[in-house]
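1. Pasting the sequence and the predicted model now:
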Amino acid sequence: MAASIDGVLTTGQLPVVVIGAGPIGLAAAAHLVERGLEPLVLEAGPSAAGAVREWSHVRLFSTWGEVIDPAAEKLLAPTGWVRPDANAYPTGGDWAQRYLQPLADALGDRVRYGTTVTGVARAGRDRIVDAGRDEQPFTVHVHSTDGREERITARAVIDASGTWSVPSPMGADGLPALGEKAAAEHITYRVPDLDDPAIRARYAGRRTAVIGSGASAFTALALLADLAKDEDGTHTVWILRRGIGANTYGGGEADELPARGALGLRAKAAVEAGHATAATGFRTEAVERDGDQLILIAEDGRRLDPVDEVIVLTGLRPDLTFLSELRLGLDERLQAPTALAPLIDPNVHSCGTVYPHGVNELSHPEQDVYLVGMKSYGRAPTFLAMTGYEQVRSIAAAIAGDHEAAERVELTLPETGVCGGAGLFDEPDAAQGSEGGGCCAAPTTLQIGTGAPAATSGSGGC
C-alpha cells in the first residue's frame, strides 16, 4: 500500500466499497480481506441479505455445498461457525440466518447497515471530464437512515446491489400494461408465501393468473397446485408469451442440478393435473376491472376470463440511476457488461451453460468499477451464486495486482440439460436473490423464486 502524503490517504490506502451485503457482496468482501485489502460494505437494510430475507420461504435448488463461498468459509472458520450439511437444500431464510448474517458479523465494522448509496462518481470529475480521470479515487454518496448524508472516498467500487428491487412489469413491451398500476392491490411481483395465513387466504378458492416462464413461475405454479388440492375452487391461469414446447419445463432429469430439474417437472404436473391452464402466445397489453376481478387483454385482442389475483414473474432489472456519472460499457439490450452479454444473451444463447467469467468480462471503460452478481447479468436470466463467487474472486485478485490469478478460471458450472434455438428464454425469470435477489434469488447457483426445493441463487439460477 502506498504511503500517505502530508497525512492524506493515497488511493492505494482507501477502502474498496462494496454495494450490497447479499451473497455476492459479502463474498467480495471476504475475497478482498483474503487479499489483504480493506472492504467497506454498504447495505441499505438493517441486516445482511435483505433481499434474500424477502423470499425466505423459497427453497434454493442449489445445495449448501454450492452456495458457500470458499473465502467466506475461511473467514467464518475461526468464529466457531458450523458448516451446514453440504447436500441439504436451504431456504432463503436458512441461507440468510445460517450463513450470510454470520459472514457479515465476521466482517465486523467493515459492514455498515442502513446506508443507501445515492451516487458514485470520480472525485472532482463528472462523466464528461477526461483530464486526470483515472488518477482520481471514487466518491460514493450515501444517505443513512438517521438522515445523515456522507461522501465516502474509495479506490474501487464493486456494485453487488442486485436486481431484486426492480421487478419487470406484466406489459409485453417492457412497460406497465394499461391499467396495471390502477390494479396494484390485486397484483404481486413475488412468489407468495402460502404458509402465511393471510397470504394463503388471498389465493385460496380463487383464480390466479401467473405470468412468466422461469423458475419463479414454476415455483408459483407448484405452490398454487398444492393449495388447489386443499382448497376447492383454486385454479391457476398460466400466461406464457411463447408456446409450450419440449424445453418449456427445463431440463428435467437431464439437469445437473437435480432440484432445478424437479421444479420444472412439478410445474408440468400442475398443468397435467388440471390445477393450471396455460394461455400461450399471450402478450399482455391491458388490464381491465370487472367488479373485484381483473380481465387481462393481449395485444392480439384476446381477453381471458376474469381472475381474482395476478402474480407477475417476468424478470428483474438493474437500477443504474446512482451510477449515471460513471462511464459504463453496457449491452444495449441486456444492460449487462458488453463483454459478458454475448455469453448470457437469451436471444442467441442456446444452451444452459454460461462460461465462467471474471474481471476481463466485467470491466468497463471506467477503470476499477465492477457490476457483479445478479446485477452483472442485467435483464438476463439463469444466474448462479457460484458464478458470482467466481466473479468476485477474479476481481479481488485484479484489484490486488495478481493478474495471473484474476484471469485463471476456477469454476465448472452445472448444465441445465436444456438446449435449443435462439429465443429459448423468451421471458427472463426473476429469481431474486440477493442481491437480490437472488442467488439467486426468487431468487443464484441460486435461483430466485421457486418452491421446495426450487429457486436459488440469482435470476433464474440458484
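-> Right, received. Where do you want to start? Numbers count the residues shown, from 1 in each chain.
2. Every contact and neighbour count from this point should use C-alpha atoms.
-> OK.
3. residue contacts, residue 71?
-> Counting by C-alpha atoms under 8 Å, 6 or more residues apart in numbering, residue 71 touches 27, 30, 31, 34.
4. hey, where'd the strands end up in the stretch 151-300 of the chain?
-> Along the stretch 151-300 of the chain, counting by DSSP state E, counting those that start in this stretch, strands occupy 156-159, 187-188, 207-211, 235-239, 276-279, 284-290, 293-298.
5. Now which of the contacts of residue 71 would you call buried?
-> Neighbour-count burial (16 or more other C-alpha atoms under 10 Å) applied to the contacts of residue 71 gives 27, 30, 31, 34.
6. so how far is residue 38 from the second one?
-> To tie it back to what came earlier, the one meant is residue 30. Residue 30 sits 10 Å away from residue 38, going by C-alpha to C-alpha, to the nearest Å.
7. ok so, going back, quickly compare the strands of the stretch 151-300 of the chain and say which is most buried.
-> strand 207-211 (a mean of 26; mean count of other C-alpha atoms under 10 Å).
8. Show me what that one is packed up against.
-> helix 215-230, strand 235-239, strand 309-312 (3 or more C-alpha pairs under 8 Å, 6 or more residues apart in numbering; DSSP states H and E).
9. returning to what we had before: could I get the strands of the stretch 151-300 of the chain as a markdown table with distance to residue 268?
-> Shown next, in a markdown table, are these (distance: least, C-alpha to C-alpha, whole Å):
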| stretch | distance to residue 268 |
| --- | --- |
| strand 156-159 | 37 |
| strand 187-188 | 23 |
| strand 207-211 | 14 |
| strand 235-239 | 11 |
| strand 276-279 | 9 |
| strand 284-290 | 22 |
| strand 293-298 | 23 |
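10. neighbours around the closest residue to residue 177 other than its chain neighbours, how many?
-> Distance criterion C-alpha to C-alpha, 6 or more residues apart in numbering; nearest residue to residue 177, sequence neighbours excluded, is residue 171 at 4.2 Å. For residue 171, the count of nearby residues is 20 (other C-alpha atoms under 10 Å).
11. Identify the residues contacting residue 171.
-> Residue 171 neighbours (C-alpha under 8 Å, 6+ apart): 177, 178, 283, 284, 285, 286.
12. on that earlier part again, quick check: the two most widely separated of the contacts of residue 71?
-> 27 and 34 (10.5 Å; C-alpha to C-alpha).
13. put this beside the first:
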Amino acid sequence: MSEGHDLPVLVIGAGPIGLAAAAHLTGRGLDVIVAESGSAAASAVREWGHVRLFSTWAELVDPAAEKLLGPTGWTRPDPATYPTGADWAKRYLQPLADTLGAKVRYNTTVTGVARAGRDRVVDSGRSEQPFTVHLTTADGREERISAAAVIDASGTWSTPSPVGADGLPALGEKAHAARISYRIPDLKDPQVRARYAGKRTAVVGSGASAFTALAGLADLAQQESGTHAVWVLRRGLTGSTFGGGSADQLPARGALGQAAKAAVENGHASALTGFRTTAVEESDGRLALVSDEGTRAEDLDEIIVLTGLRPDHSFLSELRLGLDERLQAPVALAPLIDPNQHSCGTVYPHGVAELSHPEQGVHLVGMKSYGRAPTFLAMTGYEQVRSIAAHLAGDHEAATRVELTLPETGVCGGAGLFDQPTTESSCCSTPAAPQLITLNVSSGSCCSTSGGC
C-alpha cells in the first residue's frame, strides 16, 4: 500500500468473506469499494437460501463486522442456532452491506483486472503501477477505476463442476441440460417438488451437498410414492463416506452425513459405487448414466450433479498469479488444503503469507482461494481477510498472528485418499467394478462410521 495508498482497495464480491474484508479494511481506516454483480448482498448465498448451514451463528459472524454493526442497533442472532442461507443473508449480510453503504456497488461485474498500462508480459515499472479494474454495470455501461490492491472474494458458485469424471462435460450432458441440475433442490418450492416427486433421480457427488440432496429426496420419498434416489459415487463406500458422525465438532455437519446414511439404509436411495460417468444418454424418455467401463445407471428421470465447484480466473488473466496446478489455489496454500490429505478441520489457519501471489497486492480469499478444494468454512475466510487487511494497513505483526482454531471433522483422512484402491483384504476396498448396493450397516460392521475401518 506504499504506492497508490490514496486509492481504494477493490473487493470483488459482497458475499460473507467479501463483506468481512470490507469491514476489516474500514476498521483500519482504508478506503474500499465492493463490486457485487448481483442486485443485493450475498446474491450467491440467496440462491441456496433454502439450505441450512452446519455452522452456528457464533461461527458465521465476523468480529470486525459485528463491531461495525453494533452502533446501528443490530441484534446478533442466537449464537447457538443454525441459520439457513436466506437467514444469513437477511439477518446479517444485508445489514452489514447496508452499514457499509455506498462502499458497496450492486449490479457491477468485474470483467478484468490488470496493472495500469502493463499487460501480463511487461516487467518495467510494474510494481509501481496501480491496478486498473474494468467494470460493467447492469445496463451494459463500461467503467474503469483504479485500485491500490485487489481482494477477490467472488467465490466459485457460478462455475459448478460437470458430471463427467474427467472434469469435462460428459457426452450428452449439454444436450440433456434441461433435466440436469447442479444445485441442491428446494423441495419446499411446489414447482421443484413436482420435478422430483415420484421420480427416479441420480445424485452424483460425495460431499455435504450430496448428503443434503439425498436427505431431502428421502423425506420426499416418504410422502410421494415412486420417489427414489440413485447415489452415484466415484469411489467405494468406506467408514468415512458419511463424514465424522458424533466425532464431528460441528454436530450439524455430522448429523447431515448420518441423514444421508439413513436414506440409503431405509431404502429411499441406492448407492452405485466405483462409477465414473462418461456419458448421459436418453432412451424412451428416460435418462441413463454410462460409466467408463460401460456400466449403465438406467431408468432415470432427473440428474442432480453435486461434484464440486471450481474458480473462474478469466478476468484475472492479465495478472501474475501463483496457482497450484492441481487445485488452482495459491501455491503456498494448496498443501494445507489438499483434499487428498485434509478435511476442513485439519487445515492450519492461514493468512496473507499463504495468500500472496507474484503480483503484489492481489489476494484470492474465501472459496475462491481454495480453488477446487471443497472443505471451506466461513471462519477460515474471516481469518484470511483479517490478516490481509492488517497487512495492507502495515500492521505486519497482526497479519502474521493466528487468531483462529478450527473444529475437527471426525474424519481422519482426506476424501481423495479413499479414491485409491486398497488391499483386497480390506472390507472397505474400492470395488473393482461399479456396484449397485442398498446399504444396511450395523454398529458392528467393519465399515460403520462409528468405528471406521
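-> Sure, I can see it. For clarity, every value in this text was computed on a predicted model and none was experimentally measured.
14. TM-score of the superposed pair?
-> Remark: TM-score between the superposed chains equals 0.91 [TM-score structural alignment, normalised by the length of structure 2]; 420 aligned residues with a C-alpha RMSD of 1.3 Å.
15. The residue nearest to residue 177 of structure 1 maps to what in structure 2?
-> Alignment note (TM-score structural alignment): residue 171 of structure 1 maps to residue 164 of structure 2.
16. Next: residue 271 of structure 1.
-> By TM-score structural alignment, residue 271 of structure 1 lines up with residue 264.
17. how close does its match get to residue 241 of structure 2?
-> From residue 264 of structure 2 to residue 241 of structure 2 the distance is 12 Å (C-alpha to C-alpha).
18. For residue 303 of structure 2, see how far away the aligned partner of residue 120 of structure 1 in structure 2 is.
-> Structural alignment (TM-score structural alignment) places residue 120 of structure 1 against residue 113 in structure 2. Here the distance between residue 113 of structure 2 and residue 303 of structure 2 works out to 37 Å (C-alpha to C-alpha).
19. What of residue 377 of structure 2?
-> Distance from residue 377 of structure 2 to residue 303 of structure 2, by C-alpha to C-alpha: 27 Å.
20. and the two? which has more neighbours close in?
-> residue 303 (26 against 18).
21. Please identify the residue in structure 1 that aligns with that one.
-> Match for residue 303 of structure 2 (TM-score structural alignment): residue 310.
22. and residue 72 of structure 2, how many neighbours?
-> So residue 72 of structure 2, with other C-alpha under 10 Å, has 11 neighbours.
23. Residue 143 of structure 1 too?
-> Neighbour count of residue 143 of structure 1, defined by other C-alpha under 10 Å: 17.
24. Ok, residue 123 of structure 2 next?
-> 9.
25. Under a three-state scheme, what state does it occupy?
-> coil (DSSP: H, G, I helix; E, B strand; the rest coil).
26. What spatial separation is found between it and residue 362 of structure 2?
-> On the measure of C-alpha to C-alpha, residue 123 of structure 2 and residue 362 of structure 2 end up 16 Å apart.
27. got it, and residue 335 of structure 2?
-> Residue 335 of structure 2 is 20 Å from residue 362 of structure 2, by C-alpha to C-alpha.
28. More neighbours: which of the two?
-> Comparing residue 335 of structure 2 with residue 362 by other C-alpha under 10 Å, the one with more neighbours is residue 362, at 23 against 16.
29. Trace the more buried one over to structure 1, please.
-> By TM-score structural alignment, residue 362 of structure 2 lines up with residue 369.
30. Apart from its chain neighbours, what residue comes closest to that match?
-> residue 157 (4.8 Å).
31. Do you have the helices of the stretch 251-400 of structure 2 handy? List them.
-> Per DSSP state H, counting those that start in this stretch, the stretch 251-400 of structure 2 carries helices over the ranges 251-265, 334-337, 352-355, 378-392, 396-400.
32. The ones you listed: which one's closest to residue 99 of structure 2?
-> helix 378-392 (17.9 Å).
33. Structure 1: matching residues for that closest one?
-> Helix 378-392 of structure 2 corresponds to residues 385-399 of structure 1 when matched by TM-score structural alignment.
34. next one: stretch 13-27 of structure 2
-> Counting by TM-score structural alignment, stretch 13-27 of structure 2 pairs with residues 20-34 of structure 1.
35. same deal with stretch 54-64 of structure 2?
-> Under the criterion TM-score structural alignment, stretch 54-64 of structure 2 matches residues 61-71.
36. residues of the matching stretch that come out buried?
-> For stretch 61-71 of structure 1, a neighbour-count test (16+ other C-alpha under 10 Å) marks 61, 62, 63, 64, 65, 66, 67, 68, 69, 70, 71 as buried.
37. what residues are up against the fourth one?
-> Meaning residue 64 of structure 1. Contacts of residue 64 of structure 1 (C-alpha under 8 Å, 6+ apart): 84, 85, 86, 87, 88, 89, 90.
38. my guess is residue 83 of structure 2 contacts residue 52, does it?
-> Yes: applying C-alpha atoms under 8 Å, one finds residue 83 of structure 2 in contact with residue 52, separated by 5.8 Å.
39. So the two - more neighbours on which side?
-> Higher neighbour count among residue 83 of structure 2 and residue 52: residue 83, with 23 against 17, using other C-alpha under 10 Å.
40. That one corresponds to which position in structure 1?
-> Aligned partner of residue 83 of structure 2 by TM-score structural alignment: residue 90.
41. contacting residues for that match?
-> Residue 90 of structure 1 touches 59, 60, 63, 64, counting by C-alpha under 8 Å, 6+ apart.
42. tell me which of the residues you listed is nearest to residue 257 of structure 1?
-> residue 63 (8.9 Å).
43. Spatially nearest residue to the closest one, not counting backbone neighbours?
-> residue 89 (4.5 Å).
44. element containing the one you found?
-> Counting by DSSP states H and E, no helix or strand carries residue 89 of structure 1.
45. and what of residue 105 of structure 1?
-> Secondary structure from DSSP H and E places residue 105 of structure 1 in helix 101-107.
46. give me the stretch of structure 2 that that helix matches.
-> Residues 94-100 of structure 2 are matched to helix 101-107 of structure 1 when aligned by TM-score structural alignment.
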